[in-house]
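1. Next come a sequence and a model predicted from it.
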Amino acid sequence: MTKIHPTAIIDAKAELDDAVEIGAYSIIGPNVKIGARTKVGPHVVIDGHTTIGADNQFFQFSSIGAPPQDKKYAGEPTRLEIGDRNTIREFCTFNLGTAQDEGLTSLGNDNLMLAYVHLAHDCRVGNNTVFSNNASLAGHVHVGDWVIMSGFAAVHQFCKIGEHAFVGMNTSLTQDVPPYVLLSGNPAQPHGINIEGLKRRGFTREQIGDLRNAYKLIYKSGLTLEEAKAALAAAEAESTASVDQLRLMREFLDGSTRGIVR
């Protein structure tokens, strides 16, 4: 049975699964859908065209599904979608998308979002990420699976961060981060492959070695970016253990529009 605190305000049009819990003084808007076993703590506001999956937990004082912080927004029915098994800690702010993009801000599954995390309009965050306190994404930022964003890291609009990347504390990002790369600083500087993270996720010694060699091609060889991409393609063709990983890195470089941190 749905557990709703008597002080919570739930719009009659909101769609809540029978196993949802809503805490004291929380407010749920008319276009909100919340899946099974999701727990919304006290003093949380969820509004807009927001869809939330199962087994999520929202801690107090978060603002979810508010209009984007964009002067061009004119009240269009844009969306926010949140998947399953996410933990959203105190004071997080996740905004709706805008009509100038695809009208969608999204957060995948199994993410840990610590206090004061900001996801601006049209951001796309994958699965199994960790955002530490005060990590912030400007509009239209895309973040791949298994990325770790350290405290107070900030990302400029339209940047992309590839899978398994690690962004250090207080890092200021204005360009794209290739998959598997560890970086930090203001401005951001690359510092090798995220070796410890890859070990924890079951990457083999050979795969990690191949990715370290790929990093050297991009950052240490003196090659131009186009030459490095050609060298990556050759390494991919010769690889037996790391074809998928090298392809992911090469395709990320091909798709980068802001240029990579280098």
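-> Yes, it's here. Residues are numbered from 1 along each chain as shown.

2. only C-alpha atoms for contact and neighbour calcs from this point on.
-> Fine.

3. What sits closest to Lys229 if chain neighbours are left out?
-> Nearest non-adjacent residue to Lys229, counting by Cα to Cα, 6 or more residues apart in numbering: Arg250, 6.2 Å away.

4. quick one: contacts for the residue nearest the centre of the chain?
-> Computing the C-alpha centroid of the chain and ranking residues by Cα atoms, centre = their mean puts Val125 first, at 2.8 Å. When contacts are counted by Cα atoms under 8 Å, 6 or more residues apart in numbering, Val125 touches Ser106, Leu107, Gly108, His142, Val143, Gly144, Asp145.

5. ok, now Pro67?
-> By Cα under 8 Å, 6+ apart, the contact set of Pro67 is Gly48, Tyr73, Gly75, Asn95, Leu96.

6. For the last one, the count of nearby residues, please.
-> Using other Cα atoms under 10 Å, Leu96 has 30 other residues around it.

7. again, but for Leu223
-> Summarising burial for Leu223: neighbours were counted as other Cα under 10 Å, giving 15.

8. which residue packs closest to it, ignoring adjacent ones?
-> Ranked by Cα to Cα, 6+ apart and with sequence neighbours excluded, the top spatial neighbour of Leu223 is Leu217, at 7.1 Å.

9. Tell me the helices and strands packed up against the strand or helix carrying that neighbour.
-> Following DSSP states H and E, the helix or strand that holds Leu217 is helix 205-219. Packed against helix 205-219 by the contact rule (3 or more Cα pairs under 8 Å, 6 or more residues apart in numbering; DSSP states H and E) you find strand 189-193, helix 225-238, helix 243-255.

10. got the buried residues for it?
-> Judged by neighbour count using 16 or more other Cα atoms under 10 Å, the buried positions of helix 205-219 are Gln207, Ile208, Asp210, Leu211, Arg212, Asn213, Ala214, Tyr215, Lys216, Leu217, Ile218, Tyr219.

11. circling back to that earlier point, now the contacts of Pro67: which count as buried?
-> Applying 16+ other Cα under 10 Å to the contacts of Pro67, the neighbour count classes Gly48, Asn95, Leu96 as buried.

12. then this one, side by side with the first:
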Amino acid sequence: MNIHPTAIIEDGAQVHETASVGPYSIIEAGAVIGEGCRIESSVRIFAPTRMGAFNRVCHGATLGSDAQDLTFDPARASPLTIGDHNHFKEGVNISCGTKSAEGTRIGSHNYWMAYSHAGHDCVVGDHNIFANTATLAGHVEVDHHCFLSGQVAIHQFCRIGAYAMVAGVTGVPQDVPPFALADGHRARIVGINVVGLRRGGFTQAQRSRIKGVYRLVFRSGLRLGEALVKAETDYPGPETDEIIQFIQTSRRGIISIA
């Protein structure tokens, strides 16, 4: 185990023998650090954090800190659970949970750029990118392969669908459906995330199907229920099913189209 002499590892913290901890970092009692993790300088990992394997945590990051909620009671804190192969850059802050027993959950292979933040009880999937100062309020859900640009702010309880991209300096007050490209002072759909879909291996036929569904749902003039039924008939496929299921289960409503 490679522990810098200035690091503080409290009794009761579990740090895997292959992990490293840099200068002036603090790992509280109750925290769990998995195989091959690299904790760099001046990092603080709070007690309810459980971290998987091969994560990198850069200078000044804080993981599992108290929820930024005026009603927060430390006695009711629930864990921050982190998967494998995540990269947390400088100053990243992720809160523990407080409203749910499962707490805040971060998947695997996510890249968090400097000063990005996830609030309490967020649920984040895999292979997402959060650019500098991207911010998730409490209870936000981010699926997989999403890209949130710099200074994006997601309202609490919103959902971001798979392969969605949100442009920089955008406020998101409602759900962003899968595969969409959102932009604006208040987010609106301005297209589909063509670059992300190409990088994700989506074929031209799949991308055309997604475009067809969004044209039908948002521009046909049909009522939403009618449009969803027609989309299922006219553009059958897993991408269509994913879009329909996302819209039908939305609690905050879907952002509008530009």
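-> That came through, no problem. Quantities reported herein were computed from a predicted structural model and do not represent experimental measurements.

13. State the distance from the residue nearest to Lys229 of the first structure to Thr50 of the first structure.
-> Spatial separation of Arg250 of the first structure from Thr50 of the first structure under the definition Cα to Cα, to the nearest Å is 35 Å.

14. neighbour-wise, which of those two wins?
-> A direct count of neighbours by other Cα under 10 Å for Arg250 of the first structure and Thr50 places Thr50 higher, at 27 against 21.

15. show me the contacts for that one.
-> The neighbourhood of Thr50 of the first structure, defined by Cα under 8 Å, 6+ apart, consists of Asn31, Val32, Lys33, Gly65, Arg79, Leu80, Glu81, Ile82, Leu96.

16. A helix includes it, no?
-> No: checked against DSSP: H, G, I helix; E, B strand; the rest coil, Thr50 of the first structure lies outside a helix; its state is strand.

17. could you dump the contacts of Thr50 of the first structure to CSV with distance to Thr171 of the first structure and secondary structure?
-> As requested, the contacts of Thr50 of the first structure are arranged in CSV below (distance: Cα to Cα, whole Å; DSSP: H, G, I helix; E, B strand; the rest coil):
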residue, distance to Thr171 of the first structure, secondary structure
Asn31, 36, coil
Val32, 34, strand
Lys33, 35, strand
Gly65, 26, strand
Arg79, 29, strand
Leu80, 26, strand
Glu81, 27, strand
Ile82, 26, strand
Leu96, 25, coil
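
18. Compare those and tell me which is most surrounded.
-> Using other Cα under 10 Å as the contact criterion, the top neighbour count among the contacts of Thr50 of the first structure goes to Leu96, which has 30 neighbours.

19. My guess is that one contacts Arg79. True?
-> Yes: contact criterion Cα atoms under 8 Å: Leu96 of the first structure and Arg79 qualify, at 5.2 Å.

20. which neighbours do these two share?
-> When contacts are counted by Cα under 8 Å, 6+ apart, Leu96 of the first structure and Arg79 have Gly48, His49, Thr50, Gly65, Gly103, Leu104, Thr105 as shared neighbours.

21. any idea how far Asp145 of the first structure is from Leu104 of the first structure?
-> Remark: distance between Leu104 of the first structure and Asp145 of the first structure (Cα to Cα) = 18 Å.

22. re the thing from before, for the contacts of Pro67 of the first structure, which ones persist in the second structure?
-> On the basis of both residues aligned by TM-score structural alignment, their matches' Cα atoms under 8 Å, what survives of those in the second structure is Tyr73, Gly75, Asn95, Leu96.

23. What range does stretch 202-217 of the second structure cover in the first structure?
-> Aligning stretch 202-217 of the second structure against the first structure (TM-score structural alignment) gives residues 203-218.

24. Please list the outside residues in contact with the matching stretch.
-> Outside of stretch 203-218 of the first structure, the residues that reach it under the criterion Cα under 8 Å, 6+ apart are 180-181, 192-193, 195, 198, 223, 225, 228-229, 231-232, 241-242, 245-246.

25. For Gln157 of the first structure, state which of the residues you listed is nearest.
-> Within the set of the contacts of stretch 203-218 of the first structure, Val181 lies nearest Gln157 of the first structure; the separation is 19.6 Å, counting by Cα to Cα.

26. Let me see the contact set for that closest one.
-> By Cα under 8 Å, 6+ apart, the residues touching Val181 of the first structure are His164, Ala165, Phe166, Pro190, His191, Gly192, Ile193, Asn194, Tyr215.

27. Share the number of residues neighbouring Arg186 of the second structure, please.
-> Burial of Arg186 of the second structure, expressed as a neighbour count using other Cα under 10 Å, amounts to 15.

28. Give me the aligned partner of it over in the first structure.
-> For Arg186 of the second structure, the equivalent position in the first structure is taken to be Pro187, counting by TM-score structural alignment.

29. Please apply the same query to Gln245 of the second structure.
-> By TM-score structural alignment, Gln245 of the second structure lines up with Glu251 in the first structure.

30. Neighbours of its match, how many?
-> Applying other Cα under 10 Å, we find 13 other residues in the vicinity of Glu251 of the first structure.

31. follow-up on the earlier one: filter the contacts of Val181 of the first structure down to just the buried residues.
-> Of the members of the contacts of Val181 of the first structure, the ones counted as buried by neighbours, 16+ other Cα under 10 Å, are His164, Ala165, Phe166, Pro190, Gly192, Ile193, Asn194, Tyr215.

32. so who does the first one touch?
-> With contact set as Cα under 8 Å, 6+ apart, His164 of the first structure has these partners: Gly144, Asp145, Trp146, Val147, Ile148, Pro179, Tyr180, Val181, Asn194, Gly197, Leu198.

33. Equivalent analysis for the fourth one, please.
-> For Pro190 of the first structure, the contacting residues are Val181, Leu182, Leu183, Ser184, Val261, Arg262, by Cα under 8 Å, 6+ apart.

34. Name the member of the residues you listed with the most neighbours.
-> Of all the contacts of Pro190 of the first structure, the highest neighbour tally under other Cα under 10 Å goes to Val181, namely 25 neighbours.

35. could you measure that residue against Glu251 of the first structure, distance?
-> With distances defined as Cα to Cα, the gap from Val181 of the first structure to Glu251 of the first structure amounts to 15 Å.

36. Arg200 of the first structure now?
-> Applying Cα to Cα to Arg200 of the first structure and Glu251 of the first structure gives a distance of 24 Å.

37. first to last residue in stretch 114-124 of the first structure, what's the distance?
-> The first and last residues of stretch 114-124 of the first structure sit 17 Å apart, counting by Cα to Cα.
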